[in-house]
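K.L.:
Sequence and predicted structure, then a few things I'm wondering about:
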Amino acid sequence: MRSLIVVIGVLMLAAAGSIRAASQVQVVGLFPGAAVINVDGQRKLVKVGQTGPGGVVVVSADSRGAVLRVDGVERAFGLSREYSEGFAEPSKRRLSIAKGLGGHYWVAGSIDGHPVQFLVDTGATSVALNEGQARRLGIDFRVVGRPLQVSTASGTARGWRVSLDRVKVGSLEVLGVEAVVLEGGSPSEVLLGMSFLNRVGWKVEQDVLVLESKL
């Protein structure tokens, strides 16, 4: 009888250890065919079929979730926020962006509530968009903006400096963001420049751009 109790106790401890191990695995970024996983504070972009930190294997991944093999057991994971140890409240909000077409970082977001596909550009001093894009977003730049001359790769262009009420990507939202509207069709994509990036933390880890809110 005593041996049976000992065996049950060992099994309970083993189960508790498995639960603790599983609770330390998080999916903090999702992409077609890959996931950013965090195991005991080690974050890495892992493609399907590859092994990440702690021996965790990404079995499948898409924009809705990922299936990970942890200690030989497959389990479905949704996108989770990261939590600081010992606290129930989420720590800094993070957004992981994988490198996309042309080696650039693309991210869906919004300007003043209107959906926008951003091209992240750390070389741009501010959020930048062309006049057609500004009109579609309802920005009356000729009335509310301040005229200026902007130096571009093609030469000097006429522009207007404006203030955007809200710029949001993922769960990161910044209020009162400086932007420049350029005359003509350049830039062809809305650039997410340093006037936004400097208001949040950002870094590149293994070809993944990580944006992080400042507490």
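P.N.:
Sure, I can see it.

K.L.:
use CA for all of it now, contacts and neighbours both
P.N.:
Noted.

K.L.:
show me the contacts for the nearest residue in space to residue 182 that is not next to it in sequence.
P.N.:
The shortest distance from residue 182 to any non-neighbouring residue, by CA to CA, 6 or more residues apart in numbering, is to residue 159 (4.3 Å). By CA atoms under 8 Å, 6 or more residues apart in numbering, residue 159 lies in contact with 147-150, 180-183.

K.L.:
Show me which positions of the helix or strand containing residue 159 end up buried.
P.N.:
In this structure, residue 159 sits in strand 155-169 according to DSSP states H and E. Neighbour-count burial for strand 155-169, counted by 16 or more other CA atoms under 10 Å, picks out 159-164, 167-169.

K.L.:
take a look at this one as well, against the first:
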Amino acid sequence: MRSISCVATSLLAAALYAGGVAAADIDLIGVFPGKAVLVVNGGNPKTYSVGNTVAGTIKLTSVGSATATLEENGKRQTLQLGEHFNRTAPSGPASITLHADSKGHYMAQGQINGGTVRMLVDTGASMIALPSGDATRLGIDYKKGQLGYSSTANGVKPVYRVTLDTVRIGDIQLNQVEATVHEGGLPVILLGMSFLNRTDIRREGDLLTLSRRY
């Protein structure tokens, strides 16, 4: 049996709602193939296999190398080790809370045009910025975008301005978000202000909460 991969200091919490009432608070504390170690409503850690009911109508549908996906009433929520999710009641705004990593950076697991991505929150970036390799993987025909140039440590590189169909992190999904695609000098996707300007941002200690405004 493979050893359990745990991140004891980085608990992930998710609150799932049904009919406007919180159904469960769930912490993901470890994963191994086909199984996840969860703490439900502050109880003792318990190992669940894919397909098991976790609480009420919530089921564990899949497990990744550092993720577990739960489903309730056809709606899925992916828990990522090191992130804190807070699913608000239907009457409230969609939000997500992120934990700072050891370097003080906020990383968000999400989707762009339906493809899975990991992004660095960067309030200094005017737009979402993608390396060209990620853009190609996501099926973005970025060379049809508006061409510009950016000065990098490796010289001047082409930059293309595009519009993303959808960008999602946690419960927040925005449509028609402006972005730039860089052909050099960008090691990670930056979640910039073209997304962040459409959220309310609150920072408390090492927690950063984004709430959708429009």
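P.N.:
Perfect, thanks for sending it. These numbers were taken from a predicted model, which means no experiment stands behind them.

K.L.:
Run through the neighbouring helices and strands of the helix or strand that comes right after the strand holding residue 159 of the first structure.
P.N.:
For strand 155-169 of the first structure, the following helix or strand on the C-terminal side (DSSP H and E) is strand 172-182. For strand 172-182 of the first structure, the elements it packs on are strand 127-130, helix 131-136, strand 155-169, helix 194-197, judged by 3 or more CA pairs under 8 Å, 6 or more residues apart in numbering; DSSP states H and E.

K.L.:
so how far does the strand or helix carrying residue 116 of the first structure sit from its counterpart in the second structure?
P.N.:
Assigned by DSSP H and E, residue 116 of the first structure belongs to strand 114-120. Following the fit onto the second structure, the mean deviation recorded for strand 114-120 of the first structure is 0.6 Å by mean CA distance after the TM-score superposition for the first structure.

K.L.:
which residues sit against that strand?
P.N.:
Against strand 114-120 of the first structure from outside (CA under 8 Å, 6+ apart): 104-110, 137, 189-193.

K.L.:
Can you pull up the most central residue in the first structure?
P.N.:
residue 95 (2.2 Å; CA atoms, centre = their mean).

K.L.:
counterpart of that one in the second structure?
P.N.:
Alignment note (TM-score structural alignment): residue 95 of the first structure maps to residue 96 of the second structure.

K.L.:
Can you classify that match by secondary structure?
P.N.:
strand (DSSP: H, G, I helix; E, B strand; the rest coil).

K.L.:
thinking again about what came up before, the contacts of strand 114-120 of the first structure in strands, which ones?
P.N.:
Cross-referencing the contacts of strand 114-120 of the first structure against strands under DSSP state E gives 106-110, 190-192.

K.L.:
Now the buried members of the residues you listed.
P.N.:
106-107, 109-110, 190-192.

K.L.:
So which residue of the second structure lies furthest out from the middle?
P.N.:
Furthest out from the centre of the second structure (CA atoms, centre = their mean) sits residue 155, at 31.7 Å.

K.L.:
List the contacts of residue 80 of the second structure.
P.N.:
So residue 80 of the second structure contacts 12, 28, 66-68, 109 (CA under 8 Å, 6+ apart).

K.L.:
quick revisit: from the contacts of residue 159 of the first structure, pick the one nearest residue 70 of the first structure.
P.N.:
residue 180 (47.4 Å; CA to CA).

K.L.:
ok, back up a step: check the mean deviation of the strand holding residue 159 of the first structure from the second structure.
P.N.:
Averaged out, strand 155-169 of the first structure is 1.4 Å away (mean CA distance after the TM-score superposition for the first structure).

K.L.:
Cool, thanks, signing off.
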